[in-house]
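# pasting a predicted model and its sequence here:
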Amino acid sequence: MKENFIEKIIKKDIKNNKDIKIKTRFPPEPNGHLHIGHAKSIFINFSIAKKYNGKCNLRFDDTNPRKENKKYITSIKKDIKWLGLKFNNIKYSSKYFNKFYKYAIILIKKGLAYVDNLNKKDIKKYRGTLNKKGENSPYRNRKIMENIFLFKKMKKGKFNEGSCCLRAKISMSSKIIIMRDPVLYRIIKKYKHYKTKYKWCIYPTYDFAHCISDYIEKISHSICTLEFLDNKTLYNWILKNIDVKKKPRQYEFSRLNIENSILSKRKIKLLIKNKIVKNWSDPRLLTISGLRKRGYTPKSIMKFCNNIGVTKKESLIQISNLENHIKKDLDKKVNRAMAVINPIKIIIYNLPDNYKKKIIIPNHPKIKKLGTQNIILRREIYIEKKDFQENYKKKSKKLCLNGTVKLRYSYIIKAKKIKKNKFNKIKAIYCKYYKETLSKKNKKIKKNSIIHWISKKDSINSKFKIYKNLFNIKKLDKQKKIINYVNSNSLIIREGFVQKDIFSKIIKNYIQFERIGYFFLDKKSTKKNVTFNCVVKLKNHK
């Protein structure tokens, strides 16, 4: 892990207190799947604990049964395990419900919390704005005993949802809006908590439960993103006023923003609801499950998280940064093969119908230990449509009428004739091959572009899913209507061809199709129905 400002703080703390035990935590709310922003937080908390011989807890912030679900806990555990990380302890905020309640009573007894009967809309109205001070609730000055009595009635389920809540009594004129008598407890009756069932009908808010959970678990450094900077004031206020010792301290780093992407669970849910993506594991999303399905490796994701560093400065990370890490991870361990994803037929007319030439080529151009493979050249082959243009251009890198190209590992061919159907679409291109051009030493080869190909008779049909940016604009964090910026071509499905023996070349479901990109064999593929997901395109492929 790269050294960062949080580590400098920890080193200073260790220097000033040699007996300090470093303890961090990753506290996801189980109301959605993890995304790459969570991976960054996991990496930071886990790496710091490991580096300083400390511990890191995985804590589920399960204080809102209205939004949370057991299936999300299962998926979060699965994602973390897949990333290759093991937490020292798995905790649940719900385990501390009794303690939260007792600490709330302490605040009430100190005159620092009260039961408010304003509804949600009026609480927001009374709170004011950045330019306008808030107003005191008409229920703010209730007596301590009355507040205790009402809070206990809330616990017993004597009030309806939304009829009252428990609020901290701080200051309605504070410059920090979150300090204007924030809600500490609310009533939730209609939803069953997956752990406590219907035992509780009042639930603590995140801000109240989070800091107390950190204290209970003896977290030394509570690390979160900058969006919780204002919450830090409330974090410290609660811990100060419930009279606890050895308070944890909160430190903030910049959240992850990646070009043309969103990392908001709420917005991802919106995309799913509007059927723009299928589910949380759609490969176009930067969720951990989406990246896994697309073919990203745990190593590439963790390397990326380390590479971007930990700072307080907000920045927009280029998607190419993430792509470069998966390329590096796959480059030295994945076989190469040829495939045509958007085919056009070539007939080499000066070869006989029964012509068959076996050519031995390396599985990897730089790694001999990966061995070799056989490819076969026949009279009829396929090339990519993008490698052909009808009109001749002298400096063109494509095959065109009366122009030549070199077939990779094979001969130079020259286009002589085009056959079209009644709709004026090309059916086949008739080419001449030059026998003496197989050798790499031939001078003519240097003047020609090299294109990939595949023999018609030695290929099988395959689908290729090509993923592009999900959004048309780079920065989305301040856009309210993200649907307006969705890229309608974010998923392109091509039907082309791969070699018949492709399954023998695939290593752990990965293959690089030359000049195209790295691909991941879809788990639903069979020998009769082959589908490849494009992990990442090669630099020159459009």
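Now that the structure is in, tell me what you want to look at. Numbering: from 1, shown residues only.
# use CA for all of it now, contacts and neighbours both
Fine.
# now do the longest helix belonging to the chain: which elements does it pack against?
The longest helix of the chain (DSSP state H) is helix 36-51. Helices and strands touching helix 36-51, by 3 or more Cα pairs under 8 Å, 6 or more residues apart in numbering; DSSP states H and E, are strand 23-26, strand 55-60, helix 298-308.
# which parts of it are buried?
36-49 (16 or more other Cα atoms under 10 Å).
# dump the residues you listed to a markdown table, plus distance to residue 400.
As requested, the buried residues of helix 36-51 are exported to a markdown table (distance: Cα to Cα, whole Å):
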| residue | distance to residue 400 |
| --- | --- |
| 36 | 44 |
| 37 | 47 |
| 38 | 50 |
| 39 | 48 |
| 40 | 49 |
| 41 | 52 |
| 42 | 53 |
| 43 | 51 |
| 44 | 54 |
| 45 | 57 |
| 46 | 56 |
| 47 | 55 |
| 48 | 58 |
| 49 | 61 |
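# okay, angle between the longest helix of the chain and strand 55-60 too, please.
150 degrees (axes from the mean of the first three to the mean of the last three Cα atoms, to 10 degrees).
# ranges for the strands of the stretch 401-542 of the chain?
404-407, 412-420, 426-434, 450-451, 454-455, 459-467, 491-499, 510-513, 517-521, 530-537 (DSSP state E, counting those that start in this stretch).
# just name the most buried of those strands.
strand 454-455 (a mean of 26; mean count of other Cα atoms under 10 Å).
# and that one, what other elements does it pack with?
Judged by 3+ Cα pairs under 8 Å, 6+ apart, strand 454-455 is in contact with strand 372-377, strand 380-384, strand 491-499.
# sorry, back to before: residue 19: which of the strands of the stretch 401-542 of the chain is closest?
Closest approach to residue 19 among the strands of the stretch 401-542 of the chain (Cα to Cα): strand 530-537, 46.8 Å.
# try this one side by side with the last:
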Amino acid sequence: MSSEKTPIAPGSNFIRNIVERDIEHGTYANRPWAGQPGDAATQATGTLDPAKIRTRFPPEPNGYLHIGHAKSICLNFGLARDYDGICHMRFDDTNPEKEEQEYVDSITDAVKWLGFSWDGFGTSHLYYASNYFDFMYRAAEHLIETDKAYVDQQTADEMRANRGTLTEPGKDSAWRNRPVAESLALFRDMRDGKHADGAMILRAKIDMASPNINMRDPAIYRIKRATHHNTGDTWCIYPMYTFAHPIEDALERITHSICTLEFEDQRPFYDWLLENLRDGGLLANPLPKQYEFARLNLTYVVLSKRKLIDLVENKHVNGWDDPRLPTLAGARRRGYTAEGFRLFADRIGVSKADSWIEYTILEDCMRETLNESAERRIAVLDPIKLVIDNYPDGQTEDCFAPNHPLHPELGKRVVPLSKELWIEREDFMETPSKGYFRLFPDNMVRLRYGYVVKCTGFEKDSAGNITTVHCEYLPDTKSGTPGADSIKVKGNIHWVSVPHAYPAEVRLYDRLFKEAHPGAGDRNYLDDLNPDSIKIIHAQLEPALKDANPEDHFQFERHGYFVADKKDSAPSMPIFNRAVTLRDVWQK
């Protein structure tokens, strides 16, 4: 497998061009801001908005964020940061059955971890769609009163049958032309709990013959008796997402409402709704504009909420923060960094075209940021014993290793050396292959940061497995001394002292799926699970690692980048997870 990689230039971002154009033309330069979300009358009391632009990140709190959400977070918060704006943190909590405070907490934690804040211009911009329910109800009544909405009593099957197809127009409901007063009275009865769930809905009255099916009298309110995490049992009717979302944007004075491509066909309704509410005096100009970009399609992962739930609930993984999952909670626990995600978002850019991003690009971004930030430590993952026969019994001496070769200001640490050491099993061969320069009988190598040693023999157990390697050291060859260069050797191996070593559990994580496109064709995506996505080993680590705190990152020399597990580590007994190898081992 090749370790070569193709350099990735920063990706293009067409939305930046739109933002820069709007700033140049002063599209939003003179709009007032009342210091809080509000209708036209409220905003008219405000002063000039100090934010040049307003974006928003609007997740529904019904699950954990995944890597795809990181792209949207970096895009929306990054635009606000770069153009003297603010990004609102808004929970689109209009569906009471699926939303929980647990998800609210996990989402805010993830956004903060990625390095972003919704505080700006002297206030916090954390909002809940459910706080706008009163206005949404008022907006719905306005549409009814202007004959732009009606209460429909068709069954769900009848509505589906009458909706039409891409080539055939829909059919008007028998209730479409009921008197305004009758629809208004029924809607108020819906609000007051006088009708059963599903008995009727409120629909916008647009055009049942529209070539855009989303404009064929879309539903905007439904009856749903469910306790809401924020409003409790105040409401038994709830707005549909396509109705609520544009109103939320307008009340918050969002300038650029950035969505993924599946919302492109909803944009005509977005504009229709806001223009009607503006013309009725409910919302202020200038109205938000919606722009769509391609969602993240990443090889070797599944981002479908249904499949992620299946993986968790059927215990193919160990919970939502399993380091193999593409959730941000899992990625963070694995050792992926916020800096790596921000670099990844910059690298892949933003476009309108759907495309697949190679998982290797994400891993390379993690390597690049971890190479810069992670201090170096020594770990022997597959240990066998090396005995220095001519080293004095009971003696210990200090060797010195740099904490980070790129940052000498971080200094050096002591690595104790003694008569017995742990080395990697692969660093000794009884019969060396061509080009093998590490330990084998009569060959010399350098103990990294220590002495040159010469292999003098080895021991095997009854099964023929090598258990101990013997050597002698050359006393005048210690690293950092004048004699260090007196003998030239081709091999350089790492080690830890047996009496000082810290035995620890190390989890070697790899990609959860073995195929680039899990479930492609007619395959069951579960058949593409990688049986080697986790391997738990017991390694020998240098003693300094015993003091690692949860989420401390290190490069284990020669092995990759590791993090002290934030969940299972105990004081002075950290468990380490492999975030990423030093090189790409998947590229064919």
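Structure's in. What do you need? Keep in mind it's a predicted model, so treat the numbers as computed, not measured.
# and the strands of the stretch 401-542 of the first structure as a markdown table, adding distance to residue 120 of the first structure?
Formatted as a markdown table, those follow (distance: least, Cα to Cα, whole Å):
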| stretch | distance to residue 120 of the first structure |
| --- | --- |
| strand 404-407 | 70 |
| strand 412-420 | 69 |
| strand 426-434 | 66 |
| strand 450-451 | 65 |
| strand 454-455 | 65 |
| strand 459-467 | 42 |
| strand 491-499 | 42 |
| strand 510-513 | 52 |
| strand 517-521 | 49 |
| strand 530-537 | 46 |
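# of those strands, which is nearest residue 26 of the first structure?
Residue 26 of the first structure lies closest, by Cα to Cα, to one member of these: strand 530-537, at 28.2 Å.
# what do we get in the second structure for residue 252 of the first structure?
Under the alignment defined by TM-score structural alignment, residue 252 of the first structure corresponds to residue 292 in the second structure.
# against residue 319 of the first structure, how distant is the residue positioned nearest the centre of the first structure?
The residue lying closest to the centre of the first structure (Cα atoms, centre = their mean) is residue 286, at 2.5 Å. From residue 286 of the first structure across to residue 319 of the first structure, the span is 10 Å (Cα to Cα, to the nearest Å).
# need the counterpart of residue 115 of the second structure in the first structure.
So, by TM-score structural alignment, residue 115 of the second structure is matched to residue 84.
# ok, residue 478 of the second structure - how many residues close by?
By other Cα atoms under 10 Å, the residues close to residue 478 of the second structure number 20.
# please apply the same query to residue 83 of the first structure.
Around residue 83 of the first structure there are 20 residues (other Cα under 10 Å).
# ok so, going back, which one, of the helices and strands packed on strand 454-455 of the first structure, ends up nearest to residue 224 of the first structure?
It is, among these and with distance given as Cα to Cα, strand 491-499, at 33.7 Å.
# between strand 372-377 and the closest one, find me the angle.
Going by the same axes, to 10 degrees, strand 491-499 of the first structure makes 90 degrees with strand 372-377.
# what's the average distance of strand 491-499 of the first structure to the second structure?
Taken over the aligned residues, the distance from strand 491-499 of the first structure to the second structure averages 1.3 Å (mean Cα distance after the TM-score superposition for the first structure).
# could you measure from residue 238 of the first structure over to residue 104 of the first structure?
Counting by Cα to Cα, the gap from residue 238 of the first structure to residue 104 of the first structure is 10 Å.
# more neighbours, the two?
residue 104 (25 against 22).
# what range in the second structure matches stretch 151-165 of the first structure?
So stretch 151-165 of the first structure sits over residues 187-201 in the second structure, by TM-score structural alignment.
# endpoints of stretch 373-389 of the second structure, how far apart?
End to end - Cα to Cα - stretch 373-389 of the second structure spans 39 Å.
# quick one: distance of it to the chain centre.
On the basis of Cα atoms, centre = their mean, to the nearest Å, stretch 373-389 of the second structure sits 32 Å off its chain's mean C-alpha point.
# list the buried residues of it.
373-381, 383-388.
# among the residues you listed, which ones are in strands?
Secondary structure defined by DSSP state E assigns 375-377, 379-380, 383-388 of those to strands.
# what ranges do the helices span in the second structure?
14-25, 40-44, 67-82, 101-113, 133-145, 156-162, 180-191, 241-251, 267-279, 305-313, 328-334, 338-348, 359-373.
# hmm, back to that, just give me the mean distance for the longest helix of the first structure relative to the second structure.
Helix 36-51 of the first structure differs from its equivalent in the second structure by a mean of 2.6 Å after superposition (mean Cα distance after the TM-score superposition for the first structure).
# whereabouts in the second structure does that helix align?
With TM-score structural alignment applied, helix 36-51 of the first structure matches the range 67-82 in the second structure.
# which residue comes closest to residue 335 of the second structure once chain neighbours are left out?
Of all residues not flanking residue 335 of the second structure in the chain, residue 579 sits nearest, at 4.7 Å (Cα to Cα, 6 or more residues apart in numbering).
# which position in the first structure aligns with the one you found?
In the first structure, residue 579 of the second structure lands on residue 535 (TM-score structural alignment).
# for residue 569 of the second structure, same thing?
Match for residue 569 of the second structure (TM-score structural alignment): residue 525.
# nearest spatial neighbour of its match, skipping sequence neighbours?
residue 531 (5.6 Å).
# dump the residue contacts of that neighbour.
Applying Cα atoms under 8 Å, 6 or more residues apart in numbering, we find residue 531 of the first structure in contact with 462-465, 521-522, 524-525.
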